[in-house]
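**Student:** below are the sequence and a predicted model; questions follow.
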Amino acid sequence: MNTNTHPISEFLEKYFLHFNAASLVDAAKAYEKQIEDGSKMLVSLAGAMSTAEIGKIFAEMIRQEKVHIISCTGANLEEDIMNLVAHSHYKRVPNYRDLTPQDEWDLLLKGLNRVTDTCIPEEEAFRRLQKHIFKIWKDAEENNERFFPHEFMYKLLLSGVLEEHYEIDIKNSWMYAAAEKNLPMVVPGWEDSTMGNIFASYVLKGELKASTMKSGIEYMTFLADWYTNNSDNGIGFFQIGGGIAGDFPICVVPMLYQDLERENTPFWSYFCQISDSTTSYGSYSGAVPNEKITWGKLDIDTPKFIIESDATIVAPLIFAYLLKM
């Protein structure tokens, strides 16, 4: 009889013993200790993790309160919902490395926007959401209300207007899990996402006001208050990929104690980055964690981990360890 109740977690501890594999386990154990000690954890999502269907496991991390605030790109914010309502229309292209420019053009003509080996169906994904989110934007404007990008998405999900379009189990949507908990979030650079572009197009046409959408500066001031009010037992930083999803929130600490001169501001109490970027000239994503000490983001003794690997492989394994799978 098999008595192995946590096969993935036990597999990792038994076989992931050196190099990036060992870093994965060390980072997972330190993340677990942060939660056990009453610390909170920020998770940043860059890249195309939602299109990679990270929601299948990340949603459970949210439900089990192992994530307390999220920083994500506008793409990850919307692509989880797109997968929710248009999953059957996605097209996988396993031979994507062999595509010619003509092949790529043919995908465009079919309304298939490629992300590595996966094509997002424009009509079924973007347009299926557009009319509903426009109404929510317009209603807010007419009521002289303003919200953040993620708050509008929460309203969209919780309104129930998308239910008839669900094509995956709702429990596999991390955005729906976050909406149910009204999880704090920052979405820096939202304007470069598809929904950000659509919103901008309505502003250009005079159908919406830009001020209806709260700005990146307002996200930073929100984050400053949230960090101040939640850092008594420390706040960890778990970064998936690089880019603005990580760079934006980590800067709140030096801003608080250098620019606002709040000298009692604690450093981030944990740091882990999963990235396939290697250290090179001027690379933020490939910078080793110690570089962040010089910027006033991490302390000398902050537990620091960097796992140089593919986040679509590493992140689910770490989450599985934390969920005792």
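**Tutor:** On my side now, so go ahead.

**Student:** could you use CA atoms for every contact and neighbour count after this?
**Tutor:** Noted.

**Student:** and T265, which of the three is it?
**Tutor:** Put simply, T265 is coil when judged by DSSP: H, G, I helix; E, B strand; the rest coil.

**Student:** swap that for R114, sorry
**Tutor:** At R114, secondary structure determined by three-state DSSP is strand.

**Student:** would you confirm that it contacts W105?
**Tutor:** No. Taking C-alpha atoms under 8 Å as the definition, R114 is not a contact partner of W105, at 10.6 Å.

**Student:** show me which of the two is the more surrounded one.
**Tutor:** R114 (18 against 13; other C-alpha atoms under 10 Å).

**Student:** secondary structure element for the nearest residue to the more buried one once chain neighbours are set aside?
**Tutor:** Sequence neighbours aside, I120 is the residue nearest to R114 in space, at 6.3 Å (criterion: C-alpha to C-alpha, 6 or more residues apart in numbering). If you go by DSSP states H and E, I120 is part of strand 118-121.

**Student:** S201 too?
**Tutor:** S201 belongs to helix 194-204 when elements are defined using DSSP H and E.

**Student:** which other helices and strands contact that helix?
**Tutor:** helix 74-86 (3 or more C-alpha pairs under 8 Å, 6 or more residues apart in numbering; DSSP states H and E).

**Student:** what's the next secondary structure element after the helix it packs on?
**Tutor:** Assigned by DSSP H and E, the successor of helix 74-86 is strand 91-92.

**Student:** also this one, for the comparison:
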Amino acid sequence: MNTNQKPISEFLEKHFLHFNAASLLDAAKGYEDQLNKGAKMLVSMAGAMSTAEIGKIFAEVIRRDMVHIISCTGANLEEDIMNLVAHSHYKRIPNYRDLTPTDEWELLLKGLNRVTDTCIPEEEAFRKLQKHIYKIWKDAEENEERLFPHDFMYRLLLSGVLEQYYEIDVKNSWMYAAAQKNLPMVVPGWEDSTMGNIFASYVIKGELKASTMKSGIEYMTYLANWYQTNSDDGIGFFQIGGGIAGDFPICVVPMLYQDLEQTETPFWSYFCQISDSTTSYGSYSGAVPNEKITWGKLDIDTPKFIIESDATIVAPLIFAYLLNM
């Protein structure tokens, strides 16, 4: 149990005793145990967590060295920065369930791209960043540099060129916190993000070379090297949502063990998934953790947790527990 607890941690200890609530608390304690024994932690982030402003708490988790590598979608990578520079232009639509196709079309015409109840303003968010990130891409290409997508974003944030646009406190940007620490990151499938689409458009127009951007295979080899270097005391896997952000990095262990025949490779030392995808037939995101044993990802004794709930509720509570809030 934490010492010198604060209200949120005390509330969880008192009331989160059964079912998904108990799983949440058990997973938080398991995460804390991993850190206490010196293990590293990978956090994978899918969905629209950046648009849900997870940075308000996740940035502090990063600053306190409670996460050591991140795997996230290209959307989460860019949407944290978009929120940083265009927050006042976001539009919330509480009655989103009542929208008709005509209502949705009108949002499109207004340049508002909807994510459930929140609309991202295209002009103020995407286009505001585009001219600056293009210059960074182009400068790198002219200098014969090749970087990962997150490296370019780090360079963009640390250059200071976006400071003129800040609309929230920068301490609430998890990407800025990660950039300051040069936190290791993998961004599988980056090409399907808005910035990935924009980069592809420049390649099609002949203004940039595809080779300027490092690829997914290079991300996997980067992750393999990182895993081998950092696994002496264990590496845990904390998965927010499903999809490629989790599927991609968890496979590094069976790749090392089976494909490279490095049989001394340790399994992930902790596993937790927050998901609203309940156990079902053939659904990877709905697979219970034990299924991962058969794929060479988790060991028999790996602490395993699954919390079937809304990640925008669960993840902040677990992070609050870790931060002793």
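**Tutor:** Thanks, I have the structure now. The structure displayed is predicted, hence computed values, not measured ones.

**Student:** give me the TM-score for this pair.
**Tutor:** The TM-score (TM-score structural alignment, normalised by the length of structure 1) is 0.99; 322 aligned residues with a C-alpha RMSD of 0.6 Å.

**Student:** center of structure 2, which residue is that?
**Tutor:** Most central in structure 2 under C-alpha atoms, centre = their mean is M45, positioned 2.8 Å from the mean C-alpha point.

**Student:** trace that residue over to structure 1, please.
**Tutor:** By TM-score structural alignment, M45 of structure 2 lines up with L45 in structure 1.

**Student:** what sits against the nearest residue in space to that match that is not next to it in sequence?
**Tutor:** The shortest distance from L45 of structure 1 to any non-neighbouring residue, by C-alpha to C-alpha, 6+ apart, is to C72 (4.6 Å). Shown in contact with C72 of structure 1 (C-alpha atoms under 8 Å, 6 or more residues apart in numbering): S44, L45, A46, M185, V186, V187, P188, A245.

**Student:** I'd like to check what contacts stretch 306-325 of structure 2. Which residues are they?
**Tutor:** By C-alpha under 8 Å, 6+ apart, stretch 306-325 of structure 2 touches 2, 4-9, 12, 20, 23-25, 27-28, 31-32, 49, 52, 54, 57-58, 61, 240-241, 272-278, 288-289.

**Student:** rerun that using 6 Å as the cut-off
**Tutor:** Stretch 306-325 of structure 2 has contacts (C-alpha atoms under 6 Å, 6 or more residues apart in numbering) with Q5, K6, I8, S9, N20, S23, A28, C272, Q273, I274, S275, D276.

**Student:** against G286 of structure 2, how distant is E308 of structure 2?
**Tutor:** 9 Å (C-alpha to C-alpha, to the nearest Å).

**Student:** between these two, who's got more neighbours?
**Tutor:** E308 (21 against 18).

**Student:** residue ranges of the helices in the stretch 51-200 of structure 1, please?
**Tutor:** 55-63, 74-86, 101-109, 122, 128-142, 149-159, 174-181, 194-204 (DSSP state H, counting those that start in this stretch).

**Student:** mean shift between the helix holding S201 of structure 1 and structure 2?
**Tutor:** By mean C-alpha distance after the TM-score superposition for structure 1, the fitted helix 194-204 of structure 1 averages 0.1 Å away from its aligned residues in structure 2.

**Student:** list of residues touching the following helix or strand past that helix?
**Tutor:** Sequence order places helix 216-230 as the next helix or strand after helix 194-204 of structure 1, per DSSP H and E. Contact with helix 216-230 of structure 1 is made by V186, P188, as judged by C-alpha under 6 Å, 6+ apart.

**Student:** which parts of helix 216-230 of structure 1 are buried?
**Tutor:** By 16 or more other C-alpha atoms under 10 Å, the buried positions in helix 216-230 of structure 1 come out as G216, Y219, M220, L223, A224, Y227, T228.

**Student:** equivalent analysis for stretch 35-51 of structure 2, please.
**Tutor:** 35, 39-51.

**Student:** please apply the same query to stretch 260-275 of structure 2.
**Tutor:** T265, P266, F267, W268, S269, Y270, F271, C272, Q273, I274, S275.

**Student:** quick one: it to chain centroid distance?
**Tutor:** In this view, stretch 260-275 of structure 2 has its centroid 18 Å away from the chain centroid, taken as C-alpha atoms, centre = their mean, to the nearest Å.

**Student:** neighbouring contacts of it?
**Tutor:** So stretch 260-275 of structure 2 is in contact with 234-241, 256-257, 297-299, 302-309, 311, going by C-alpha under 6 Å, 6+ apart.

**Student:** now swap in stretch 42-50 of structure 1 and tell me
**Tutor:** 69-73, 76, 79-80, 236-241, 245-246.

**Student:** equivalent analysis for stretch 290-302 of structure 2, please.
**Tutor:** Under C-alpha under 6 Å, 6+ apart, the answer for stretch 290-302 of structure 2 is V253, P254, F267, W268, S269, Y270.

**Student:** which one of the residues you listed sits closest to R127 of structure 2?
**Tutor:** V253 (38.8 Å; C-alpha to C-alpha).

**Student:** follow-up on the earlier one: from the contacts of stretch 260-275 of structure 2, which land in helices?
**Tutor:** Among the contacts of stretch 260-275 of structure 2, the members found in helices (DSSP state H) are A311.

**Student:** packing partners of the helix ranked longest in structure 2?
**Tutor:** When structure 2 is scanned for its longest helix (criterion: DSSP H), the result is helix 19-36. The contact analysis (3 or more C-alpha pairs under 6 Å, 6 or more residues apart in numbering; DSSP states H and E) places helix 19-36 of structure 2 against strand 304-308.
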